[in-house]
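1. One predicted model, sequence on top.
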Amino acid sequence: MDAKEIIARRVAKELKDGDIVNLGIGLPTMVANYIPKDMDVMFQSENGFIGLGPVPEEGKEDEDLVNSGGQPVTIVPGAAFFDSSVSFGIIRGGHVDATVLGALQVDEKGNLANWMIPGKMVPGMGGAMDLVVGAKKVIISMTHTAKGKHKILKECKLPLTAANQVDMIITEMGVMEVRKEGIILTEINPEYTVEQVQQATEAKLIIPKDLKQMEI
């Protein structure tokens, strides 16, 4: 498995039967591919529908079915479509159980920066600013580093999407929970050592005595 598949598979294990979950663009959309068939999880897309399905097979995309990032998607039986006001009413009203987002940077205080790329024109942060404060649980799914550069920092250097809102970080190296005392490494991919994970992380990780092997 490549890094993104490892991450998506592990994120899927965090979701529970009956959850309403928002998936951000990019890697998070892969999570829908790994939900057990006997589990009822409804995925919401902030551009106006609930019932997001797995990523479509190549050549079977429907140009009228896209997520908020304009990527082709599928829908499941029972899906519902609505306008943006209803969609953001669901998000801001606290009806989303979890949101899975990518990130450029996360820090030990649970701050998130995931929209401003230096040197590139970007339209804005989209629905992320609403999702991170409206969802009951915020899960960051991302590769641990970017071309060797740290992404899990002591303090974010890019403009923040939100402050103190991240609950969990899942990378190909492990699973981390963000708490008041800092970032706790709760699970580690057995292909890495604790030293390697710490070396790839600027923030000081808290290593519990009962550190578990990462479930994939």
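-> Now that the structure is in, tell me what you want to look at.
2. For the rest of this, base every contact and every neighbour count on C-alpha atoms.
-> Noted.
3. what about Gln105, distance to Asn22?
-> For Gln105, the distance to Asn22 equals 20 Å [CA to CA, to the nearest Å].
4. Please compare the first structure with the one that follows:
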Amino acid sequence: MRHDLPIPPGHLGLGDAFDLAFARLEDATRIVRVADPTVQIAARLWGHDRAALVREEKARARVEALIRAALATGVLTAFCYSPNGGVWGQIPTRAGWSRRSDFPGLDTFLDSGEGPDVGGSPVFVERAAFMSWMAAASRKAGIRPGRKGRPSVMQLVLAEYGRRAEMGAFEGLPLVAVAHDLQAWFKQTHSDLPAPSPSTIEKHLRKSRSDGDAPKTNKK
């Protein structure tokens, strides 16, 4: 895999695009992630945490199917680098997008049989085009933030906070700065949805922290 090749500005790695769609189209905050391969194998062979695995796999499979269909029909365009890594452009064929991996989901680096053969290049999509497609997919499915069984605006914010906090992105920052940063992210990522105010985000972060659900940041 060519991990040395960067995702061009204005684009999203296919794995990041999938994660965004999963958070938007499914209530990802209520799905227990079963990411550990050992746990996955145990669930498949011996039934340990089987229910959690089934819920996650079904949810991820639904989103994967939507993205694969869009790529296979040309609604979405995927890009990759040339074999020598010097230039990048549109993947010349849409054949292969109907295939599925053993574990539902999409990655930026595709294993053999998971899509078109791109020679180990990262696969990416144009950010603006993907965000437009995701908004249309939400409308088509009748998804509204806050609708029962669907992610709310704040759940999307908290999911992003949790993802970035795990990487230490907010370590030492005051909550007010974190809240402003998350609002800016939300406006860019979910521009078709009403963004919560920084004060609302900060209030929910404080509540999550008091409930023991959020990583610690500077209190100020």
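-> Okay, I see it. Since this is a predicted model, take the numbers as computed values, not measurements.
5. what's the TM-score here?
-> The TM-score (TM-score structural alignment, normalised by the length of the first structure) is 0.28; 112 aligned residues with a CA RMSD of 6.2 Å.
6. what's the longest helix in the second structure?
-> Assignment by DSSP state H gives helix 50-73 as the longest helix of the second structure.
7. So what's the residue count around Ala51 of the second structure?
-> Applying other CA atoms under 10 Å, we find 12 residues neighbouring Ala51 of the second structure.
8. Quick check: the gap between it and Ala43 of the second structure.
-> Counting by CA to CA, the gap from Ala51 of the second structure to Ala43 of the second structure is 9 Å.
9. circling back: just the buried residues of the longest helix of the second structure, please?
-> For helix 50-73 of the second structure, the neighbour count (16 or more other CA atoms under 10 Å) marks 50, 53, 55-57, 59-61, 63-65, 67-68, 71-72 as buried.
10. pretty sure Ile6 of the first structure is in a strand, no?
-> No. The assignment for Ile6 of the first structure (DSSP: H, G, I helix; E, B strand; the rest coil) gives helix, which keeps it out of a strand.
11. Distance of it relative to Thr145 of the first structure?
-> Counting by CA to CA, the gap from Ile6 of the first structure to Thr145 of the first structure is 15 Å.
12. go on, Met168 of the first structure?
-> 16 Å.
13. repeat for Gln105 of the first structure
-> 9 Å.
14. The two: which is more packed in?
-> A count of neighbours by other CA under 10 Å puts Gln105 above the other of Gln105 of the first structure and Thr145, at 25 against 17.
15. now for the longest helix of the second structure, which elements pack on it?
-> Contacts defined by 3 or more CA pairs under 8 Å, 6 or more residues apart in numbering; DSSP states H and E place helix 50-73 of the second structure against helix 14-25, helix 37-46.
16. Neighbours of the residue lying closest to Leu131 of the first structure once chain neighbours are set aside, how many?
-> Distances taken as CA to CA, 6 or more residues apart in numbering place Ile91 nearest to Leu131 of the first structure, at 6.2 Å, with adjacent residues excluded. Ile91 of the first structure is flanked by 24 other residues according to other CA under 10 Å.
17. Hmm, Ile91 of the first structure is touching Ala128, no?
-> No. Look at Ile91 of the first structure against Ala128 with CA atoms under 8 Å: they stay out of range, at 10.2 Å.
18. in the second structure, which spans are strands?
-> Secondary structure of the second structure (DSSP state E): strands at 11-13, 78-81, 88-90, 124-126.
19. wait, which of those strands is closest to Val176 of the second structure?
-> Closest to Val176 of the second structure of the strands of the second structure, according to CA to CA: strand 11-13, at 27.8 Å.
20. What is that closest one packed up against?
-> Contact partners of strand 11-13 of the second structure among helices and strands, from 3+ CA pairs under 8 Å, 6+ apart: strand 124-126, helix 127-140.
21. which of those is buried the deepest?
-> The highest average neighbour count among these, using mean count of other CA atoms under 10 Å, belongs to strand 124-126 at a mean of 23.
22. re the thing from before, can you redo the helices and strands packed on strand 11-13 of the second structure as a markdown table with distance to Ser208 of the second structure?
-> Output for these, formatted as a markdown table (distance: least, CA to CA, whole Å):
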| stretch | distance to Ser208 of the second structure |
| --- | --- |
| strand 124-126 | 33 |
| helix 127-140 | 27 |
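23. I'd like to know which of these is closest to Pro198 of the second structure.
-> Pro198 of the second structure lies closest, by CA to CA, to one member of those: helix 127-140, at 22.6 Å.
24. quick check: angle from that closest one to helix 50-73?
-> Here the directions of helix 127-140 of the second structure and helix 50-73 differ by 120 degrees (axes from the mean of the first three to the mean of the last three CA atoms, to 10 degrees).
25. Give the closest residue to Gly51 of the first structure in space, chain neighbours not counted.
-> Nearest residue to Gly51 of the first structure in three dimensions, chain neighbours excluded: Ala79, at 4.2 Å (CA to CA, 6+ apart).
26. which residues touch that neighbour?
-> By CA atoms under 8 Å, 6 or more residues apart in numbering, the contact set of Ala79 of the first structure is 49-52.
27. Try it again at 10 Å.
-> For Ala79 of the first structure, the contacting residues are 42-44, 49-53, by CA atoms under 10 Å, 6 or more residues apart in numbering.
28. Could you do Pro198 of the second structure as well?
-> Taking CA under 10 Å, 6+ apart as the criterion, Pro198 of the second structure is in contact with 175-184, 204.
29. and those as JSON lines, adding distance to Gly162 of the second structure and neighbour count?
-> Below are the contacts of Pro198 of the second structure laid out as JSON lines (distance: CA to CA, whole Å; neighbours: other CA atoms under 10 Å):
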{"residue": "Leu175", "distance to Gly162 of the second structure": "14", "neighbour count": "22"}
{"residue": "Val176", "distance to Gly162 of the second structure": "16", "neighbour count": "18"}
{"residue": "Ala177", "distance to Gly162 of the second structure": "15", "neighbour count": "15"}
{"residue": "Val178", "distance to Gly162 of the second structure": "12", "neighbour count": "22"}
{"residue": "Ala179", "distance to Gly162 of the second structure": "13", "neighbour count": "23"}
{"residue": "His180", "distance to Gly162 of the second structure": "15", "neighbour count": "16"}
{"residue": "Asp181", "distance to Gly162 of the second structure": "13", "neighbour count": "14"}
{"residue": "Leu182", "distance to Gly162 of the second structure": "11", "neighbour count": "22"}
{"residue": "Gln183", "distance to Gly162 of the second structure": "14", "neighbour count": "20"}
{"residue": "Ala184", "distance to Gly162 of the second structure": "16", "neighbour count": "13"}
{"residue": "His204", "distance to Gly162 of the second structure": "12", "neighbour count": "17"}
